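# got a predicted structure here, sequence first:
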Amino acid sequence: MSARLAGKRVFVTGAAAGIGAAIARACAEQGAAVCLADTDLGGAERLAGELTTAGHRALAVECDIAERASVEMAVALARERLGPLTTLVNNAGMNVFHEPLAMPDDAWRRCLAVDLEGAWLCSRAVLPDLLANGGGAIVNIASTHAFSIIRGCFPYPVAKHGLIGLTRALGVEYAARGVRVNAIAPGYIATPAVEAHWRTFDDPAAARGRIEALLPPGRLGRPEEVAMTAVFLASDEAPFINASCITIDGGRGAVHHD
């Protein structure tokens, strides 16, 4: 069977660790040339080096998606080294959780800048390549926070709701020109950031167990399980999926309450 992303050139943000790293790895293993963009350049370079050693085409670039100049420089370098981009995965983001009236003003601005505006800045930088190619794919990594509200998590769900709106608006706007824009909404996924969160509790195992008990499979998802959905949406196997969102939460969203 041929590689599912052969000939694709994929720009992945937040690619140094967690879901982004899993997506970058999966795309490379499926034949794509991959640009790993992250503020953690060292982490991105380590993974890019590993992929290159394994025979894949991979490039690491430093990129702060909240800064337009940084995005444009990173995309330009990726284009120069890999060729015109065919695919964008907007994965980079940050957790900003507050009780609304106790939230510092800077927290609101930073959350919206990274979790929503950053996806637009990257899309704006990559879209000209996709349109010139006659088509391509954008995959936005949203969250189940885009549909459900947990008290004390403001303003993160505001940004993720907006990311679904961005997905749908761009998907409709450019569909006739061959560009598909979709989102993935992960639930509880066992990323390094989530594992670090458990360690803040007096009993990390018990804290994790309480969450696992809420999930129908009795476990957290794995980054690789999100990554393969991103591969599918980036591939030519999904030509009529557009302006949509795939939820990856083990069925938690189907549970009325526990």
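Structure's in. What do you need?

# when you work out contacts or count neighbours from here on, use the C-alpha atoms and nothing else.
Noted.

# from residue 145, how far out is the closest residue in space to residue 114 that isn't next to it in sequence?
Nearest residue to residue 114, sequence neighbours excluded (Cα to Cα, 6 or more residues apart in numbering): residue 66, at 5.1 Å. The gap separating residue 66 from residue 145 is 20 Å, by Cα to Cα, to the nearest Å.

# try it against this one:
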Amino acid sequence: MTYRLQGKICIVTGGGQGIGAAVADCFAREGASVVIAELDEAMGAAKACELAAQGVPSLFVHTDVAQAESVRVMVAAALVRFGRIDVLVNNAGINVFRDPLKTTADDWKLCMSVDLDGMWHCCQAALPAMLEGGGGSIINMASTQSFSIIPGCFPYPVAKHGVIGLTRALALEYAARGVRVNAIAPGYIETRRNIEYWNRFADPAAARQATCDALPPKRIGRPDEVGMTAVFLASDEAPFINASTIVIDGGRSIAYHD
């Protein structure tokens, strides 16, 4: 049986939970070795142990993407264990939603340090190994808020707009040297964060249904649907896809009105 990522060494930041964990699972099923770079030690270690129990070569490295040195240590550990890096999925992120005029310097720094700077730290650390190895694929997790703004979510969409700029700039810089850089922009996906959001309402089931009703397919997206899109971009099936963003939202972001 041929696996789509057979032999590839893949780093997934925020890989211990949510979409990141789904990406790690999808990569593992397609034959990849997986490095789980995760801030939450318990979740990260648990995911790496789960993969290892399935016979998947895996490694957990406690990583704070907001700290460049932490990222460098993670990449160094991946290289010691596996010898090269073929794929980097910049998935780690944080929701920071504030009233613009009440946004503090710390609020702004927290959002940008994780959602934008963190991706740059990882790209900067992993790119030399990819270039030395003759190429690779970087996949940045953007958002539908990279294009369309939901009021009340400032400054999160500012960072996510920046992710698209980072993706495009790096994609053109390194395309001739074999590195492709693309983004995925999920909409509503059934992650723990969204479930917690619905649970804040007096009737969580009704809140969830309202979200479903607002989406063209009348359902919420699944984390594995994002994961399999990442598999495609990471694989040798997408050699001429570069500086692109794949939107996964069931078509919601193009709707003019409800």
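Nice, thanks for sending it over. Just so it is clear, the structure is predicted and the values come from calculations on it, not from any experiment.

# related to what we said a few turns ago, more neighbours: which of residue 66 and residue 145 of structure 1?
The residue with more neighbours, out of residue 66 of structure 1 and residue 145, is residue 66; 23 against 18, by other Cα atoms under 10 Å.

# now the helices for the stretch 151-258 of structure 2?
Assigned by DSSP state H, counting those that start in this stretch, the stretch 151-258 of structure 2 shows helices spanning 156-174, 192-199, 204-214, 223-234.

# mean neighbour count added to these, as JSON lines?
Shown next, in JSON lines, are the helices of the stretch 151-258 of structure 2 (neighbours: other Cα atoms under 10 Å):
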{"stretch": "helix 156-174", "mean neighbour count": "20"}
{"stretch": "helix 192-199", "mean neighbour count": "14"}
{"stretch": "helix 204-214", "mean neighbour count": "15"}
{"stretch": "helix 223-234", "mean neighbour count": "21"}
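
# of these, which is nearest residue 22 of structure 2?
helix 223-234 (5.3 Å; Cα to Cα).

# could you dump the helices of the stretch 151-258 of structure 2 to TSV with distance to residue 44 of structure 2?
As requested, the helices of the stretch 151-258 of structure 2 are exported to TSV (distance: least, Cα to Cα, whole Å):
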stretch	distance to residue 44 of structure 2
helix 156-174	24
helix 192-199	15
helix 204-214	28
helix 223-234	17
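
# what's the closest of those helices to residue 98 of structure 2?
Residue 98 of structure 2 lies closest to helix 156-174 among the helices of the stretch 151-258 of structure 2, at 8.8 Å (Cα to Cα).

# against which helices or strands is that closest one packed?
helix 105-115, strand 136-141, strand 179-186 (3 or more Cα pairs under 8 Å, 6 or more residues apart in numbering; DSSP states H and E).

# tell me which residue is most central in structure 2.
Per Cα atoms, centre = their mean, the C-alpha nearest to the average position across structure 2 is that of residue 91, at 2.1 Å.

# distance of that one from residue 219 of structure 2?
Look at residue 91 of structure 2 and residue 219 of structure 2: by Cα to Cα, they are 23 Å apart.

# now do residue 82 of structure 2
According to Cα to Cα, residue 82 of structure 2 stands 39 Å off from residue 219 of structure 2.

# likewise residue 124 of structure 2?
37 Å.

# just want to know which of these two has more residues nearby.
residue 219 (18 against 15).

# what about residue 201 of structure 1, how many residues nearby?
Residue 201 of structure 1, neighbours per other Cα under 10 Å, totals 12.

# tell me the contacts of it?
Residue 201 of structure 1 makes contact with residue 207 under the criterion Cα atoms under 8 Å, 6 or more residues apart in numbering.

# the one 4 residues further on now?
If you count contacts by Cα under 8 Å, 6+ apart, residue 205 of structure 1 has them with residue 198.

# please repeat the previous calculation with a cut-off of 10 Å.
198, 199 (Cα atoms under 10 Å, 6 or more residues apart in numbering).

# map it across to structure 2 for me.
Alignment note (TM-score structural alignment): residue 205 of structure 1 maps to residue 205 of structure 2.

# circling back to that earlier point, highest mean neighbour count out of the helices and strands packed on helix 156-174 of structure 2?
Compared across those, strand 136-141 shows the largest average neighbour count, a mean of 28 (mean count of other Cα atoms under 10 Å).

# tell me what that one is packed against?
Contact partners of strand 136-141 of structure 2 among helices and strands, from 3 or more Cα pairs under 10 Å, 6 or more residues apart in numbering; DSSP states H and E: strand 9-13, strand 87-90, helix 117-133, helix 156-174, strand 179-186, helix 223-234, strand 245-248.

# now those in a markdown table, with distance to residue 110 of structure 2?
Shown next, in a markdown table, are those (distance: least, Cα to Cα, whole Å):
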| stretch | distance to residue 110 of structure 2 |
| --- | --- |
| strand 9-13 | 17 |
| strand 87-90 | 17 |
| helix 117-133 | 10 |
| helix 156-174 | 10 |
| strand 179-186 | 21 |
| helix 223-234 | 25 |
| strand 245-248 | 25 |
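
# and of these, who's closest to residue 78 of structure 2?
Residue 78 of structure 2 lies closest, by Cα to Cα, to one member of those: strand 9-13, at 8.0 Å.

# packing partners of the closest one?
Counting by 3+ Cα pairs under 10 Å, 6+ apart, strand 9-13 of structure 2 packs on helix 18-29, strand 33-38, strand 58-62, helix 68-82, strand 87-90, helix 117-133, strand 136-141.

# in contact with residue 85 of structure 2: list those residues for me.
Applying Cα under 10 Å, 6+ apart to residue 85 of structure 2 gives the contacts 8-11, 33, 35, 75, 78-79, 126-133, 135-137.
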